[in-house]
Structures are given as structure tokens and as C-alpha cells.
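In: I'll drop the sequence and a predicted model, then ask my questions.
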Amino acid sequence: MNFEYTEKVQELQKKLNDFMDEFIYPNESLYEEQLSKAERFTYVPPIIEELKEKAKEKGLWNLFLPESEYGAGLTNIEYAPLCEIMGRSSIAPEVFNCAAPDTGNMEVLVRYGSKEQKEKWLDPLLNGKIRSCFSMTEPDVASSDATNINTSIVRDGNDYVINGTKWWSSGAGDPRCEIAIVMGKSDPNAPKHEQQSMILVPLDTEGVHMKRTLPVFGYDHAPHGHAEIEYNNVRVPAENLLWGEGKGFAIAQGRLGPGRIHHCMRTIGAAEQALEDMCKRVSEREAFGKKLAEQGVIREWIADSRIEIDQARLLTLKAAYMMDTVGNKEAKAEIAMIKVVAPNMALKVIDRAIQAFGAAGVSNDFSLAAKWANIRTLRLADGPDEVHRRAVAKYELRKHQ
């Protein structure tokens, strides 16, 4: 495995880092200031659209898509260090049109969408003109097992009728969110993994009711948000179905592989930023007659953080390499491993940084508290730790049976 970055990637890294220094970091506070001046979930800070146009001009757009027809034509291992850089800021992924859940939804449309579906929904998503959400998790069932979902998708003539309640549909609160990919059961009597289908549902369709947005540890993540949505006799044309009836579980597996590794890459970037913040803080502050950086326990925190970040990065690069060379299916153990390792690592690093900052670390004056809250959700999103550990154990036991 060769993890040396190509000349192409090194050039993109430099362009991306320069863009972050010139445009992203200086505008993070302006973004928050603009957001605070309007009613939640009704307003998008103008600075975000301005930065998106600048990113397009610089050629830093849709870097996540490996298909050169739609994106930058980068492999997973080429995209990994770029995604990590974006993960250092909460606003950066959207600026480069590389934010979840749009990335996963665009990948679904690229791979499984019809020509008409691509023209209607993929093109505006690729151009950053609209946003989307992924509606899978349900409040009434343990959705860590996707075969449990019971929202119904029933054929009725030339339409499908959808009934059910979803929650944690991330992105649905955004006023620019126009389309949901909804997963539900189209045939409860089919084999277990062929009962589910996925369908495109415009959010302005009659019967779609946005009940509420759900805060995460008190953060509402406006304008993005995580919505609870009722689908009450929602009728959409049959051509909105993705791929075919009974293909929902297969699409989910295809979608979640790249999505999981993108989450891990961004998480490593967030951990790097937290370690950098911690090092700067302890080099400036004194306690008990010497700099915090000279305290033995602080040095242990810094050393452990560097070791753990590099370990997580190497495992993530291995997973990316395998996805590129042998495919997502063969890399499923490595993908499961990084999905456990990266968020847990980042939470430890960020927690140490919070401790080093003292009371300031839990305030909104710095980004650490928000980072911790956001990354804590990743131990649940795209499958909880326990499911991934179960999968890793299963793959390991097979070697000895």
C-alpha cells in the first residue's frame, strides 16, 4: 500500500489549505453572526453562497465524486486528505459542495438514478442550487437494523403512496432542501433484504409534514437541521422509484460505504484542528508558575492525541486504498473498523482540548464544544458502534471456521 500523495493531490491540498486560510477561517464568525440575525431554519447566511461561488472559481468543487463526468475524478485515497482539510471547519464541506447528506444522495443518483431523475435532481445538487435529505431512520423501530423500517411504499396505478414517520432526516430543515430520498417497505413478504425500496419525494408534495427539527445536545444545526417528518398518503409518480422495487437495502449499502469513510476523514480533520488549538492554548497559558505546555499531564495528552490521530488516519487510508483496489464489498471490515475508531478517537482528542481550555472549552466562544457534540452523533449515524463491532467480529470469526 502506497499512501504517498500524488502531485495532483498535493496541488489540490495546497489550493484547499490556501482557500481555508483566506476565506473559510476568517468568515466562520461572520457566518454565525449572519445566522443569528434571522429566524431559525428560514434563512441561509449570504456568506455561504458567496464562498461557494469562490470555490467554484478555484476549481474546488464536487471533489468527492470519483466520476470525472460529475466530479474531480479522484479516487478515495486521493480525496481522503482533502476531505480531512474540510473537516477542520463546520462550514467548509458545504462551501466545496462536499457536505453530507448531499454527497451520499448525489452518489445514489449517479449510480442508480434514471436519466430523468439525474436531470431533475442531480444537476441542481451538483451545481449547489438546492439541498437534499436522506429519510431512513424511524422513531418507532430500532433503525440500526435497516430491515426493521416499516414506512410503506405501495404501488397504486402510475403512482407510489408513502405512509410513515421518519426522524433524523438531516438537512431537511434547510429552506433550500427540495428533495428527500425515502426508504420504506414495498413488499413485506419478499426475502428480508428485498422488502425495501427507495424513492424520491419532493418536500413540497401534499402530505409531507415537517413536524419538528431535533437539536443535538442543544445545538439545532440551523439552517441544516435534523427533522422529524410525517409522510401521510404522499403520492409521487412511479418513475420516482430508484433502481427498482426491492433494491432499497442494496442502495443503502452502496450509499453508506463512501458516506462512512467521508465522515471518518472529516472527523480526523476536526481532531487535528482540536489538537492544534490545544497546543496553541497551553503554550500561551500559565498555571502554578509555568506554562501549561510544561506540565507533564498536558504533554501526555498531546502525545496520546498525535498517536491516536495518526493511527486513525492510517487505518482510514487503508480502507480507502481497499475501496479503490478491491471494491467496497471487500473493504467492508476496514470500513466498519474506521467507523468505530475515528469518532471515538476524535472525541478523546477534543475532550482533552476542552480540558486544556478550562471553562472556555465548554463555551460557544470556541468551537470545541460544538465539535464534540457533532462528532458524538457519529457513533450512531450510519450505524452505531455496536453494529460495526458486531460486523468486524463476524468477519474475523469467519477466518477461523
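Out: Received it, and whenever you're ready, just let me know what you need. Small disclaimer: the values here were computed from a predicted structure and weren't measured.

In: going forward, measure contacts and count neighbours with C-alpha atoms only.
Out: Noted.

In: identify the residues contacting the residue nearest the centre of the chain.
Out: In the chain, the C-alpha nearest the mean C-alpha coordinate belongs to residue 100, at 3.9 Å (CA atoms, centre = their mean). For residue 100, the contacting residues are residue 259, by CA atoms under 8 Å, 6 or more residues apart in numbering.

In: structure two is appended below for comparative analysis:
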Amino acid sequence: MDFAYSPKVEALRAQLNAFMDKHIVPRIHQWHEEVNAGQYPVSFMEALKDKARSEGLWNLFLPHLNEDEPGTRLSNLEYAPLAEIMGRVPWASEVFNCNAPDTGNMELLHMFATPAQRKQWLEPLLDGKIRSAFAMTEPAVASSDATNITTRIRRDGDDYVIDGRKWFITNAAHPNCQLFIVMGKTDPDAPSHSQQSMILVPRDTPGVKIIRNITVVNHTAPEGHCEIEFKGVRVPKENLLGAEGSGFALAQARLGPGRIHHCMRSIGAAELALELMIERAQARTAFGKRLHEHGSVGEWIAKSRIEIDQARLFVLKAAWMIDTVGAKAARKEISMIKALVPSVHTAVCERAMQVFGAMGLSPDTPLADSWTWGRALRFADGPDEVHLQSIARMEIQARPFEAGSVSPYLTTPD
């Protein structure tokens, strides 16, 4: 395993860092001003997207782009350090058309859409002309187990009719969101992992109702984490994505690379929090010493560096495995990084907030917002506990126990 960045990736990192410094970081204050004033999307987003695309910083996340599709074809390992750079500013990935959940939805459509579906939905998503949402989680059941999903997708002649309620659906409040990929049950009597299907639902279909944009730790995201009602929503049978009963398998295919993206953006956010912590610890004096000269603060800085570097290497390994053996074979590593990285993200942000004191709780730093998103990621794409259970199960299966067997490493009496 060689995780050194290739000359190609180093060049892209330099180009992306320069773009961030010149075009994105100077607009952070303006972004907050406009969003707080109720203007969303912000006034400069489309111009930045045009600029990014003209510089070749576009659709960096898809390793299997076709020649006629816009973007830069990168492996997961090549894309990972670029996602880290984007993660330093929460809204930056949209500039490069690399934002969740659109990335995962484009992956799905790229792998499973019919030619007509690709024309109608994938092409405008690849061009950044529309946004999309992935509607799986439900309020009434533990949706970390997709077999619990209760939304019904019922065949009626040449149509499917959808009834159900979803929530925490990211992007659903974005004015440019035109597509929901909805997961529901087409056959509740089939084997548990063959009951679910995915279907494409245009945002303006009658019966689709946005109930509310749910706040996350009392923070409101302008793109939305919405509760949505689907009541008698009728779409043509051609809107089915893949085959009936394939929804669970499609969801697993979607989540593998997406978890790499989430984790690397989290590492970028944690890296920024550490930089701010170090700067504050050198600039601030308390009790006659610079903050970093107090033992606890120096220890926080050291621990944060160790944890971030460990997490980064682990995510790069998972990305390398997806590229070389596929997401299915890398499922343990994917679960491990998903259980690890959000905790590192929040731990580093919390230390930085403590070093900043009351200012760390305010909107004068990005730390409170970053901590909030890190905390939310402990649920997104499966809660920590589900990933930990999966890891334990795979470890136990790899080392089956035989009754009466004794490890030769144990000291036993003769």
C-alpha cells in the first residue's frame, strides 16, 4: 500500500488550495451574511461553479466518468485528499459539483440508470444545473436497518404509487433540488433484503409535501434536512431505478465511496480546527503564560495531531481498498472509518472551542458549526453503534471459536 500523493494529485491539490484561497475563503463572511438574510442559493455560487469548471476542478469524485461526461476522472484514493481540502469550508464542495448527497446520487444513476433516466437526471446533475436528495430515513422506524422501512411503493398499472414519510432528507429545501431518489418497499413479503426498491420522484410531483426543515442541534441548514410526506405520489413505472427488490443492494453500492467523501471532508474540518487552536494557543495569555504553555492545552494539540493523522491514513487505506478490491470487500474498513472519523472531528473541534473560550461557542469562529456537523455525522450513513456491531461480527466470523480449544498463547496448567 502506497498512500503517497502522485504528481497528478499534488498538482490538483495545489490548484484546489489556490482556488480555495482566492475564491472561497474571501467569501465566507458574505456567504453567512446572505444566508442569514434569507438569500439562498447565495449570489456568487453559479459564478464560482463556472470558474471551477473552467479550471478543470469539476466532478472530481467519479472514477468511471465516460469520455463525453464533464469532469476529472479520479480514483477514490486520488480524490480523498481533495475532499479534505474542500471540507475546510462546509459549502465549498458544491462549487466543484462534489457535494453530498448529489455525489452519491450521481454514482447511483451512473451505475444503474436507464438511458432515458441518464438523459433526464444524470446529465443535468453532472452539469450542476440541478440538485437532488436521497430519501431513505423515516421517523417511525430505526432506519439504520433498511429492512425496517415502511414507505410503500405499490405497482398500479403502468405507474407506481408511493405512500410514506421521510425525514432528515438532506438537500430537500434547496431551491434547485428537482429529484428525490426514494427508497421504499415494493414487496413486504419477499426475503428481508429483497423487499426494497428505489424510484425516481420529481420534486414537483403531486402528493410530495415538505413538512419542515428540521434543525440539527438547533442549527438550520439552508439546503435542508427535511421531513417529507409522500401521499399518493404517482410516477410512471419507467422511474424505477434498477430492478424491483434491488433497493438494498443499490443503497450499499451508493454508501461505500460516499463514506470516504464524508470522512475526508471531516478530516479537513478537523485540520482547520487544529490550526485555529494552535493559533489561539500562541496568541492568548492566561495566568502569565501563553495558552500552549499550560500542560492541558499542549496535550490537546498533540493528541489532535496524532488522531487526525491516524484517521487520514486509515481513510486513505479504505479508499485504496475500494479502488483495488471493491466496496464489498472493503466493508469492514469502511465501517471502521465511519465509526472513527466523526468522533475525531468532534473531539478536535471541542478542544479548539475550549481554547477559544466563549468565543468558540459563537458564530465568530467556524468551530460550533463544525462540531455540530461532526456530531450529526455520527448518525449519517449509519450510526456508530451499527458500524461497531458490523465490525465485531466480521472479526468474530474471521476467528470462529471451537469448543474445547485453547490458545497456545495462554499459560495453562499441565
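Out: Yep, it's here. Computed from a predicted structure; not experimentally measured.

In: hang on, the earlier thing: what residue in the second structure is paired with the residue nearest to the centre of the first structure?
Out: Taking TM-score structural alignment, the alignment pairs residue 100 of the first structure with residue 100 from the second structure.

In: what helix or strand is its match on?
Out: Take DSSP states H and E as the rule and residue 100 of the second structure turns out to sit in neither a helix nor a strand.

In: state the distance from the aligned residue in the second structure for residue 58 of the first structure to residue 98 of the second structure.
Out: Residue pairing (TM-score structural alignment): residue 58 of the first structure is matched to residue 55 of the second structure. Here the criterion is CA to CA, to the nearest Å. By it, residue 55 of the second structure lies 15 Å from residue 98 of the second structure.

In: neighbours around the match of residue 58 of the first structure, how many?
Out: A count of neighbours around residue 55 of the second structure, defined by other CA atoms under 10 Å, yields 12.

In: kindly check the end-to-end length of stretch 290-298 of the first structure for me.
Out: For stretch 290-298 of the first structure, by CA to CA, the gap between its terminal residues amounts to 12 Å.

In: A strand includes residue 228 of the second structure, no?
Out: Yes: when classified by DSSP: H, G, I helix; E, B strand; the rest coil, residue 228 of the second structure is found to be part of a strand.

In: so it sits against residue 166, correct?
Out: Yes: the criterion here is CA atoms under 8 Å, and residue 228 of the second structure meets it with residue 166 at 5.2 Å.

In: between the two, which has more neighbouring residues?
Out: A side-by-side neighbour count of residue 228 of the second structure and residue 166, using other CA under 10 Å, places residue 166 first with 25 against 21.

In: quickly find the element holding that one.
Out: Element membership of residue 166 of the second structure [criterion: DSSP H and E] is strand 159-170.

In: by how much does that strand deviate from the first structure on average?
Out: For strand 159-170 of the second structure, the mean distance to aligned residues of the first structure following superposition is 0.5 Å (mean CA distance after the TM-score superposition for the first structure).

In: which residue numbers in the first structure go with the helix or strand following that strand?
Out: From strand 159-170 of the second structure onward toward the C-terminus, using DSSP H and E, the following helix or strand is strand 177-185. Residues 177-185 of the first structure are where strand 177-185 of the second structure aligns, taking TM-score structural alignment as the criterion.

In: about what we covered before: what lies in contact with the strand holding residue 166 of the second structure?
Out: The set of residues that contact strand 159-170 of the second structure without belonging to it, under CA under 8 Å, 6+ apart, is 101, 133-139, 150-155, 214, 223-237.
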